[in-house]
Structures are given as structure tokens and as C-alpha cells.
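In: only geometry, no sequence info:
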């Protein structure tokens, strides 16, 4: 007899042999993923000055990266479901590190754009395979916390980039050097990734994978997934907008230098992310012990709380940088509850042999509709407001334009994301039950049934083990 979705036994929460080593290396690579990705956002002003760009151009680079990242991720997620996940991740590390290095040699806006697209293709391999590997080796009762730890790579990577890149630019007098330095660790991590044990996939994971189009359709046919995509769109629009424009906003609105602005942004985005992911992971797992809808409600409440706090921050006077940083940090902490709620929900409603593809489809959907949309629209709004807002100088108009653009974009879409996440809680129990019914008892990984055991890593066993 299968226990209810919300139950949690000691077996379901048991430590999985080897899982923490896997999680540690995946988290370290995720750190480099977001360090590399953040470098362009910190050097916006010198790039604009050298190539004569506007905010619309900067938004276009970020959005083009996101589109390529999203589309490539679907195909590479399918490869990760059919083959070796560790090899997919290792190959991706090599590709994105190589293109990060050559980004430092860009001789024009077009060259920079092309190289960033290469980074996007490399990084697209990582999230689907890494999240699916975590689903493979952690039981339901520990998945939200494991996802929270893995996603610490986002704020820690942001923090490290914001604290170091501005200083590197000031010390070397070049915006190009940080790209070259950021590329080196990726090659080392690629070699280490090949040493990971390949998680064993049960009969469902060894079954012939359906064609890509059929897989995508079956994933998007799940009501909970569609609602999670809408929630992702709502959250990613302000998240990508703030990541892209927070340093320029601090420079223009509060008059900070690039070093101080980058360090302030890094402290806010990094430290709040660390706290938010850890707190959100614990809150999600505890709520999930009551029921799956309770876990979704906990995430929705956190995102909803972030909206008024970030609005209050953006309304802070240009002389009140401390008030802005304090209020924004409080709001940004709670927006991370989305990650620790939404990603474990994918594993709750999607069969094991489709999970890397499901993560890729999920990321692609909200990145294409949200992540790509956010920076380019925020940049376009900023340019528009700059042109029409009366100001004493061009610099003042530039500051006002970005200020009004963020006021329009950030709080509204956070609230929309919270609402969509809450509605996903209305369907998750039914979709979880359907997922279990679609997977026969013999094919179903024990870790996906509450209280029914834990994941295994490949080890000698009767018969030839099948991985990937």
C-alpha cells in the first residue's frame, strides 16, 4: 500500500549513500555557472561606454542569452535523460568556460553578443541534468533542502562576482580581465564532474525514452507544470531585471562608483539568497510533511511578501541608500521561496525518466516568457522614460528612466508569480497521484513513494548495471 503524498517516514528522509558528495560538486559548479553569468551585469557601464550602447542593447544581450539557454536546454535535457548526466554536465562546463574566456576579447557589440550566446548553450546543459541527478539521489522528504543547497550556487555566485569583479575592473582598468579569470575554474570542475558516480535509474529510467515532441507535450499536459511555468514567468521577469540593472541603478540613482555599487549589490543579492534558500528549503520540507498543497502555499506566501517590501525599497529617496538596501534585502530574501517550492514539485508530478527533460522544458518556458522578457522590456522602458522625463541633465534623466522602469516591472510581476504558485497547490495532489498511477509499482523508484526507501548509486550488482 502506498502512503499518502504528504506522509514522511524515517525511510523517506534517510540519508542517501554518496548523495552529499554529489550535491557538493553540483553546488560548486552551479556557483561558477552564476559567477560567469553575472560578470556582464557588473561591467554594463564600461561596455556601454566602449561600444556606444543604450540600456536596450544591454537588455538585448541578456535576453538573447536567455532565449538560447532556454531552447538549447530542452535538447540537452533530453540527452541527459537518455545518456550520462555527468558527461552532459562536464561537456557543458567546458563549452561555457571557453566562451566566457573569449567574451573578454570581444571587439564589438556583435562579437560580445555571439560569445554570450555560446555561454548560454554551454550553461543550458547544466540545470536539467543537475536537478534530475538531485531528484535521483534524494528522497522526497529531503529534496527541498537539497534543492535549496544546490541553488545556493546562485546567490553565492552572485555575491562572489559582485564583490570581486568591480574590484578587478578598478585594479586592472579593464572590463575584459574578469571574463578571462572566470573561465579557469570551469575546466577543473569539468574533470571533477566525470568522477561522480552515475545515479542508478530504475526500470522507468531505463525504458526507451519517447520522442522529444511527445515528451514535451506530456510534460506540459500536467496542470501543475503549466501553473508552475506561469509562476516562473512572474518571478523571473523581476529577478532577471534586477540582476541585470541593480548595479547601474545603484550607480545612477544613488551615485555610487562601480566598485561600491557592485559590492552593495553582491551583498544584497548574495546574502539574502543564502538565507532565503536555506530558510525556504526548511520551510518547504516542513510544510510538505503536512501536504503537498501546504508546501506550495508556503512558497507562494514568501513570494507575495517580497512584493510590498521591494516596492518600498524602490520608493526610497536618492539620499537613502541604506534604507533601499535594507528593504530590498528583506524583500529579495522571500522571493527565493519560489525556487525551493517549485523545483521539488516537478519531481512530484513527472515520471523519473522524463525529469531532466521536464526541468529543461520548465526552465525554457519561464525563461523564454519571463527571463528573456524582463531585461529587454525593463531596458526599453528605461530608455523610453529617459527620453520623456524632465531632468536637469542627461545623467539625471538616465537615473530617473531606470528608476521608473523598475517601479513598473518588479512589484507587479512578483505578485502575479505568487498567485500562480498558489494555484499550483490546487492541482499538485491530483497530479502526483496520476504520476504514481502512470508508473507501475515495479518501475517506480522507491524514493518517489513516501516512506518506501531511498535512492541508490551505481554499485556492483547482479547483471550489468544500466546507467544514463
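Out: Arrived safely, thanks for sending. Nothing here was measured: the structure is a model prediction, and the numbers come from that model. Numbering: from 1, shown residues only.
In: from here on, contacts and neighbour counts on C-alpha atoms
Out: Fine.
In: For my notes, confirm residue 99 occurs in a strand.
Out: No. Going by DSSP: H, G, I helix; E, B strand; the rest coil, the assignment for residue 99 is helix, not a strand.
In: That one touches residue 114, doesn't it?
Out: No. With contact defined as CA atoms under 8 Å, residue 99 does not reach residue 114; the gap is 9.3 Å.
In: The two: which is more packed in?
Out: Between residue 99 and residue 114, counted using other CA atoms under 10 Å, residue 99 has the larger neighbour count: 23 against 18.
In: any idea how far the more buried one lies from residue 180?
Out: Using CA to CA, to the nearest Å, residue 99 is found at 10 Å from residue 180.
In: Could you do residue 84 as well?
Out: Separation of residue 84 from residue 180 (CA to CA) stands at 29 Å.
In: let's bring in a second one:
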């Protein structure tokens, strides 16, 4: 059970600096997601330039990044339990930003894959220490809101990546886009190191005087403490499935509008970036605020709110991705983001209210190992493979041969007959739609786990605590 909050404790930083640090951390997370997701915006241009499949594109966006991001997340989190977290974040920010810029020099799939590994290595040192810092600056019943503000960097970064990446790739090329979005992070690393201060660990929790001298719990103890709680176990499964769908469909949503409606990169980047950023941003902030507000009365709302959101998001996303005109589709895209991203604040709030002060960075890393290895590592590849399969089936129905042979990169070779060109582009567009729609159905599975978590938290039992119910004992 979480210790009572200690709102009067001295964190070692002033309220003004705390607000500034949270704002800069949100900016860092924005850069994090620009660099992480930029390939979704540039994917179609990279596919045509390097002549790769959608499955390979999914590997670049997913596994190349996620494998080292998750593997190194735990040792870097363990390190952050002992060292200055501000310095660690600044160093890692400079590393991943430089590797993003280096991606622009890649000449083939293998080189780009290796550079993306470098981005993942750097980004592994961002969220675990950042979450730990935020939890040491805000009381338990304000953490979901604070973590939602930090997580606002997800939709904001996705929006910035879409708008800037779309404009840069249309007016220059995808290589220039990677260099331009990568380099500013190095300057931000210096700014953060100069402005931020290390807060007292556990100052916002009871018994804070012993936290600074305590040894961090072992990884095994942290795993038992977190995942021995059945409510949090199901929340983690639900969040993993949300990531699987979100990263998977997000990787190809941009390409979908180009393939289906032949939109230009700059036009699509502006419209899709603003629509997605607005709805997802509001959903992230409202999810954190509403869960903290409702959770004061009934703790199960920390799980019920994400479940309801996902049950609404799945069908509305499907409606958006099956419209016959891009303008209608974009209008529909405003709605599901509000509900989809509402899960972030309550999910992270539950985790950090359950975790002890000296295990929070490790808890974040362990949580992200599960969520990102499956969600980010496998989601984009699975979606790309589904699209490749669906496109091949639709093309095979035309009787023109093998899709991969006749349509390298998803388009017919220069000089091919009009019928072949039409068949290639049509199969690619319809296959992309099929793959995305199938993936979106997994949201319903994710919602089920959040509902199960709410059951373990007492459903609508009036018990105002910030952490989930204790794990039930056998028998």
C-alpha cells in the first residue's frame, strides 16, 4: 500500500522551478516522440527511395528502435536510482538527437536500421528518470495530472513530426528532414542541464527522511511489488495492447492517406498533424485530470476511464479509416484521439502511486519493457506484415502475378502498362486500409483488461485511494 502523501515536505526546489522543470521535461518528451515517430511521416518516401516492403518499414519504426530501447531501459533506470537524474537525461537526449540526424546519412535498409538502434539506445534514458523526477516533485493525488502533462509530449511530438516532416520531405527530401529534426535536441540537452535541479527523493511521500539513505529495491523485489498486484497486471496488459495498436496503425496512418487519397506530404503533414495533435493532446490532458478528480471518490475510475475510452475509440477510428473522402476522414479523426489517449495519465498515475520512491525509475523501465517491446517492437511490424499480406491478396485477385515482383516498393516499375500501375496502387491502398482496420479491433481486447483491473480495484466501491487494490491472495 502506498504511504500517505506528504505535501508539506521540502523537495529541494521552488514551486517556480518545479513548474519550469515539468515544462522542459514535456519539451524533451516532445523531441523524444518527434525522433521516435518521424519515420511514420517519412515512411512512404523512404519506401520508394530504398525500395523496401511495409514489413521492413515496420521494423525500422518498431523493432530497430524498441529492442535496445527496452533492453537498456532497465540498466539506465537502475543507474538513475543512484546518480543525478538531470545529468543522465541531458546526456541521453544529446545521444538520441545526434543519432536521429545521422539517420539522414543512411544509404540502405541496414544502415538505417543500425542508426535507428542508436536512437533507441539514447531514448532508453529518458522516461524512467523523468517519471522518477516528476513523482518526487508532485504529491500522489496530483501525479496522474503531472504525468499527463509530461505525456502531452506524445501527441505534441507526433504533431510536430508530421507537420515539419511533411513540409521538409516535400520541399527537400527525407534525409534533410531527419537532420533538421534531430539537431535541436542537442541544444535542448544543454538548456535542461542548466535549468533543472535534482529534487529530494521521496520528499512527497511519508517517511521521506529515510528514502535518501535507503538502497533501491532489487529488480526482483520491484517486479513482485508491481506485478503481484492483479489490478496493475491487467492495466499493464491493457496498455501493452493499446501500444501494439497505436504504434502499429500510427506507423502507416500517414502512408494510408497518401496511398488512398494521393495527398501531398506537406498538405497531409499539416492537416493530419494538427487534427491528431489536437485530439490526442486534449485526450491525454483530460484523461489525467479526470482520473485524479474521479479517483478521489472511487479508485476504480483509474481503470474504468481508459476502458470506456478504448471502447469508443475503436469503432470511431474504423469509421475514419473507411471514409471515401479524406476531408470526411479527417473530421472523424478528431473524435477517437480524445478517447484513445485518455489511458496514459491514469495508467502512469497508478504505477507511480503503487511504486515506492526508490523503485520508480526501475518501475517505469520495467513497465516500458513490456509495453514497448510488444507495442512498439512488434506492433509496426505486425501491421506492415498484415498490409503486405492484404495487398498481395488483392493484387493476386487481378491475375497479374506476384505483388512483390510486379510492384516493388508498392508501385509498378516505370514504363509499366496503365493497368498494372492502377492494380499496384489500388492493391497497396486497399491493403493498407485492411491492415489498419484489423489492428484497431485489438483495442476491444485492451478495454477488457482495463475492465478486469477495475474489478480488482473494487469496481465502483467508494474508497478514495490513489493506488490499486492489494493483490488478492489465493483462496
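Out: Happy to help now that I have it. Quantities reported herein were computed from a predicted structural model and do not represent experimental measurements.
In: Could you tell me the TM-score of the two chains?
Out: Laid over one another, the chains give 0.86 as their TM-score (TM-score structural alignment, normalised by the length of structure 1), with 427 aligned residues with a CA RMSD of 2.5 Å.
In: residues in structure 2 matched by stretch 275-288 of structure 1, start to end?
Out: The alignment of stretch 275-288 of structure 1 onto structure 2 (TM-score structural alignment) spans residues 282-295.
In: how big's the offset between that stretch and structure 1?
Out: Mean deviation of stretch 282-295 of structure 2 from its aligned counterpart in structure 1 after superposition (mean CA distance after the TM-score superposition for structure 1): 1.4 Å.
In: Provide the contact partners of that stretch at residue level.
Out: Stretch 282-295 of structure 2 has contacts (CA atoms under 8 Å, 6 or more residues apart in numbering) with 141-142, 144-149, 151-152, 301-302, 305-306, 337-346, 464-466.
In: what do you get for stretch 264-273 of structure 1?
Out: 152, 154-163, 246-247, 325, 328-330, 332-333, 336.
In: What of stretch 71-79 of structure 1?
Out: Stretch 71-79 of structure 1 has contacts (CA under 8 Å, 6+ apart) with 88, 121, 124-125, 128-129, 212, 356-361, 363-364.
In: ok, back up a step: which of the contacts of stretch 282-295 of structure 2 fall in helices?
Out: 144-149, 151, 301-302, 305-306, 337-340, 344-346 (DSSP state H).
In: give the contact list for the counterpart of residue 364 of structure 1 in structure 2.
Out: Counting by TM-score structural alignment, residue 364 of structure 1 lines up with residue 369 in structure 2. Counting by CA under 8 Å, 6+ apart, residue 369 of structure 2 touches 70, 71, 73, 74.
In: one step back: nearest to residue 316 of structure 1, of the contacts of stretch 71-79 of structure 1?
Out: Among the contacts of stretch 71-79 of structure 1, residue 363 lies closest to residue 316 of structure 1 (CA to CA), at 33.0 Å.
In: Grab the nearest non-local neighbour of that closest one.
Out: residue 70 (6.4 Å; CA to CA, 6 or more residues apart in numbering).
In: Next: residue 237 of structure 2.
Out: Of all residues not flanking residue 237 of structure 2 in the chain, residue 449 sits nearest, at 6.7 Å (CA to CA, 6+ apart).
In: coming back round to it: how many neighbours does the residue nearest to residue 363 of structure 1 have?
Out: So residue 70 of structure 1, with other CA under 10 Å, has 27 neighbours.
In: Now name the helix or strand holding it.
Out: helix 55-82 (DSSP states H and E).
In: chain center to that helix, what's the gap?
Out: 12 Å (CA atoms, centre = their mean, to the nearest Å).
In: What of stretch 261-271 of structure 1?
Out: 17 Å.
In: do the same with stretch 283-302 of structure 1
Out: Relative to the chain's own centre, stretch 283-302 of structure 1 is displaced by 20 Å; criterion: CA atoms, centre = their mean.
In: try stretch 438-451 of structure 2
Out: Distance of stretch 438-451 of structure 2 from the chain centroid (CA atoms, centre = their mean) equals 17 Å.
In: re earlier: contacting residues around the residue nearest to residue 363 of structure 1?
Out: Residues in contact with residue 70 of structure 1 (CA under 8 Å, 6+ apart) are 124, 360, 361, 363, 364, 365, 367, 368.
In: can you pull the buried residues of whichever strand or helix holds residue 192 of structure 2?
Out: For residue 192 of structure 2, the enclosing helix or strand under DSSP H and E is helix 184-195. For helix 184-195 of structure 2, burial by neighbour count (16 or more other CA atoms under 10 Å) applies to 185, 186, 188, 189, 192.
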